[in-house]
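Trainee: got a structure for you, letters missing:
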């Protein structure tokens, strides 16, 4: 093979799409039984759900472009909603005004926060804009909230903290403000560049149908291949490129002139070849820490759903971060709620049944019977529940965290993955953009070598 991509997550698939579009025939090797990585469909209780609930936003321009390229229509597969926050303490919605007036007006018109806090929030956003949406490398989000006078307020608890946890999956006390500032720039600050940048894009199908499956089909139709259940055991230099040894009784070895390593950082650390050029990246990854994400599915009657597509509730335990709850009805799962809890916390010690019970109690005020506007008086019976935990879902985007200085470690060896796309946190868009950058590096090397 001229090029092999190790990993069929969204980064590896994005890389392979651009390579196939340029006329190459990439071989994508995936250890799991299906492509998609941490964002793929799974079967739960006879339904197609996801291995973790994900939210895209309108600023994900590369992801949306690749979806269209492989024939996955975003307008049909994603439902679009203007940014809003529905929580126990705060109600916020962006009005239909041109940016950046919509963000400022949304903050000032928010219900639940005092006027002093609202003005401090607008001032803080203007200061971030004046600073080029940047922050000192060692500053945490908690430090920034304290410096702006927002710490301890409703907006900190119900807007900034949940947004930070959702995007960075890192507690505020450790989360990098430089990374969070980039998230704010690419969402709240992107309206003038990208129409609808702040919009929520909620999947109207399981995530495999949204991108991984159409991508794999598109790659195969152009001479490439996505090979699943193909776990890579080792990657070593060869005479004409790289030798990839697969795990298994057959002891199969694949030769490739170029390789893109598009896997999670913990897996990249184990697969990096034992060469001096990879030592700096190996040392960098040794200092990475990881945070979990739990998606708890609650199965209710098909006639029951949320008042809004997404709501925010208190965490299951007093010291837990707020949880986001998604109504799966639009995705073909009526009566199913997906509750997402980011980062470590007391929730990890709760048995699944107790965790489901507490989440259902918190979400009850937002539940509605079909055709009714009034909330349910009592919590409905829970037909089933399922907790899916990614123990090391993302790297912790901590203040001062180092990211790879280069993605080409040696001739014909390139890196991809959300962890390589600085200063973004671990997002699907970061993964896609990193994959496209790696494809450009492969094509550049191919041109240099004739």
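Mentor: Alright, I've got the coordinates. Remember, it's a predicted structure, so these values are computed and weren't measured experimentally.
Trainee: contacts and neighbour counts: CA atoms only from here.
Mentor: OK.
Trainee: what number of residues lie near residue 293?
Mentor: The number of residues packed near residue 293 is 21, by other CA atoms under 10 Å.
Trainee: beyond the longest strand anywhere in the chain, next helix or strand please.
Mentor: Counting residues, the longest strand in the chain under DSSP state E turns out to be strand 384-395. Counting by DSSP states H and E, the next helix or strand C-terminal to strand 384-395 is strand 408-410.
Trainee: so which elements touch the helix or strand just after that following strand?
Mentor: Counting by DSSP H and E, the element after strand 408-410 in chain order, helix or strand, is strand 413-415. For strand 413-415, the contact count by 3 or more CA pairs under 8 Å, 6 or more residues apart in numbering; DSSP states H and E identifies strand 258-261, strand 408-410, helix 428-448 as packing neighbours.
Trainee: contacts for strand 413-415?
Mentor: For strand 413-415, contacts defined as CA atoms under 8 Å, 6 or more residues apart in numbering pick out 258, 259, 260, 261, 262, 407, 408, 409, 438, 441, 442.
Trainee: out of those residues, who's the most crowded?
Mentor: residue 262 (33 neighbours).
Trainee: strands along the stretch 151-300 of the chain, start to end?
Mentor: 200-203, 225-227, 232-238, 241-246, 253-256, 258-261, 290-299 (DSSP state E, counting those that start in this stretch).
Trainee: the shortest one packs against which elements?
Mentor: Counting contacts by 3+ CA pairs under 8 Å, 6+ apart, the secondary-structure elements packed against strand 225-227 are strand 27-29, helix 212-221.
Trainee: try the longest one
Mentor: The contact analysis (3+ CA pairs under 8 Å, 6+ apart) places strand 290-299 against strand 336-342, helix 352-363, strand 384-395.
Trainee: want to compare, so here's the second one:
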């Protein structure tokens, strides 16, 4: 009888422990994560990617940084996990080396992420100031933008207070882990740049898409993975080309073709033609109140090289695939294709609500990407390369505001890009000197 009573008392404790182990972890990963369940669970997207790899691989990743934070398990991005899937699929003999590379770089990656979290507003403000001045606009409102005093945040509770709580070792370790998370997240700001409210430009959002995918992946968690809810519509989903290759089984040859399409400014689905019908989910599935009708996929055109700032702002999304319904009067029912992809990965029931598990839902989603949506994925990869070219140009301009169009085009990155259809004379700083100082034009969300 006594033995039976002891077992009876232990049952709820065992169940409670099981629940605490899985706190924040996907239940389908329960067996795989048991050796490192005490670590901070990664994002939903990372855990969905973990479902796509063999059950023993998360342990390999964990052991690559065992006992020495920062841990890979806590800090790998969705694209990092997807890159492991890609290596596993295409060159499995290199998997161990890939994990080793990730482990070797994780300290530096975390250091850069911390700097970006702290200084992103200032970085963007400095670059925008240069771009505005090159186009002859007043930029005085940005003189103090981003100059925010970040004092190092103190502990939430004093050591003496915690000592008096008489916490158990398990409780103390859990509290320390959560406190470390609070401190590491302290600098992640989602508010727009601080600007003079009296200036016309203050009504606009920051327009340079300079945030890294690491920052974006962290920031979008605060808006439930709806990228379109962030402070500017220019963010791309934090999905690398290698991640798209893994998701949709894209080959190296196809990526080369995408790069060529980007260099040539090739647009396959311009708004002037009928859109691509890939049986995409209605935008209402992404956000209540939007259009319930089936959208079509188009691509943003490539504008002539900007003669003014309003045209410049459209460059960031040149060639970008987007979804829009065909209904008249539904002007707001628009979303970028990659925003939809990112949201669906975190909400797989939007695609296949009847599937018995998320592992199967992800397989079905990947099957969709590899078949019906394959063309759209290829166009998205082309856009990623186009965006890279644009950001490189911004970096060159901000490093040397006197650089000419000819000098930019002479850089190795741009020698083989066909910019022939774009007017480039407006880049030259000399022509800007003769312009009168102007206030910046307003932008629309879809610029």
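Mentor: Looks like it came in fine. Note that the structure is a prediction, hence the values are computed from the model and not measured.
Trainee: care to give me the TM-score?
Mentor: Once superposed, chain against chain, the TM-score is 0.25 (TM-score structural alignment, normalised by the length of the second structure); 191 aligned residues with a CA RMSD of 7.7 Å.
Trainee: switch the helices and strands packed on strand 413-415 of the first structure over to CSV; also include distance to residue 233 of the first structure.
Mentor: CSV is the format used below for those (distance: least, CA to CA, whole Å):
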stretch, distance to residue 233 of the first structure
strand 258-261, 13
strand 408-410, 19
helix 428-448, 22
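Trainee: nearest to residue 360 of the first structure among these would be which one?
Mentor: For these, the distance to residue 360 of the first structure is smallest for helix 428-448, at 28.2 Å, taking CA to CA.
Trainee: could you list the buried residues of that closest one?
Mentor: Residues 428-443, 445 are the ones in helix 428-448 of the first structure that count as buried (16 or more other CA atoms under 10 Å).
Trainee: nearest to residue 109 of the first structure, of the helices and strands packed on strand 413-415 of the first structure?
Mentor: It's helix 428-448; of those, that one is closest to residue 109 of the first structure (CA to CA) at 30.1 Å.
Trainee: now for the closest one, which elements pack on it?
Mentor: Packing partners of helix 428-448 of the first structure (3+ CA pairs under 8 Å, 6+ apart): helix 10-21, helix 61-69, strand 413-415.
Trainee: tabulate these in JSON lines, adding columns for distance to residue 117 of the first structure.
Mentor: Shown next, in JSON lines, are those (distance: least, CA to CA, whole Å):
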{"stretch": "helix 10-21", "distance to residue 117 of the first structure": "39"}
{"stretch": "helix 61-69", "distance to residue 117 of the first structure": "32"}
{"stretch": "strand 413-415", "distance to residue 117 of the first structure": "43"}
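Trainee: of those, which stretch is the most buried?
Mentor: Here the criterion is mean neighbour count by mean count of other CA atoms under 10 Å, and of those the winner is helix 10-21, at a mean of 27.
Trainee: got the angle for it vs helix 61-69?
Mentor: Here the directions of helix 10-21 of the first structure and helix 61-69 differ by 50 degrees (axes from the mean of the first three to the mean of the last three CA atoms, to 10 degrees).
Trainee: list the helices and strands helix 10-21 of the first structure packs on?
Mentor: Using 3+ CA pairs under 8 Å, 6+ apart, the elements in contact with helix 10-21 of the first structure are strand 3-6, strand 27-29, helix 212-221, helix 428-448.
Trainee: for the second structure, give the helix that spans the most residues.
Mentor: In the second structure, with assignment by DSSP state H, the single longest helix is helix 95-134.
Trainee: quick check: buried residues in that helix?
Mentor: Buried residues in helix 95-134 of the second structure (16+ other CA under 10 Å): 95-96, 98-99, 102-103, 106-107, 109-110, 113-114, 116-134.
Trainee: after that helix, next one along is what?
Mentor: Using DSSP H and E, the helix or strand that directly follows helix 95-134 of the second structure along the chain is helix 159-164.
Trainee: is residue 326 of the first structure in a helix, a strand, or coil?
Mentor: Assigned by DSSP: H, G, I helix; E, B strand; the rest coil, the conformation of residue 326 of the first structure is strand.
Trainee: that one: what's it in contact with?
Mentor: Residue 326 of the first structure touches 306, 309, 310, 311, 337, 338, 339, counting by CA under 8 Å, 6+ apart.
Trainee: enumerate every residue touching the first one.
Mentor: So the one you mean is residue 306 of the first structure. Residue 306 of the first structure sits next to 326, 327, 366, 367, 368 when contact means CA under 8 Å, 6+ apart.
Trainee: distance to residue 414 of the first structure added to these, as JSON lines?
Mentor: Shown next, in JSON lines, are the contacts of residue 306 of the first structure (distance: CA to CA, whole Å):
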{"residue": "326", "distance to residue 414 of the first structure": "37"}
{"residue": "327", "distance to residue 414 of the first structure": "39"}
{"residue": "366", "distance to residue 414 of the first structure": "47"}
{"residue": "367", "distance to residue 414 of the first structure": "48"}
{"residue": "368", "distance to residue 414 of the first structure": "50"}
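Trainee: residue 8 of the second structure: neighbour count?
Mentor: 11.
Trainee: identify each buried residue in whatever helix or strand it lives in, please.
Mentor: Assessed by DSSP H and E, residue 8 of the second structure sits inside helix 2-21. Going by neighbour count (16+ other CA under 10 Å), the buried part of helix 2-21 of the second structure is residue 21.
Trainee: could you identify the helix or strand that succeeds it?
Mentor: helix 30-33.
Trainee: go through that next one and flag the buried ones.
Mentor: Buried-residue list, helix 30-33 of the second structure, by 16+ other CA under 10 Å: 32, 33.
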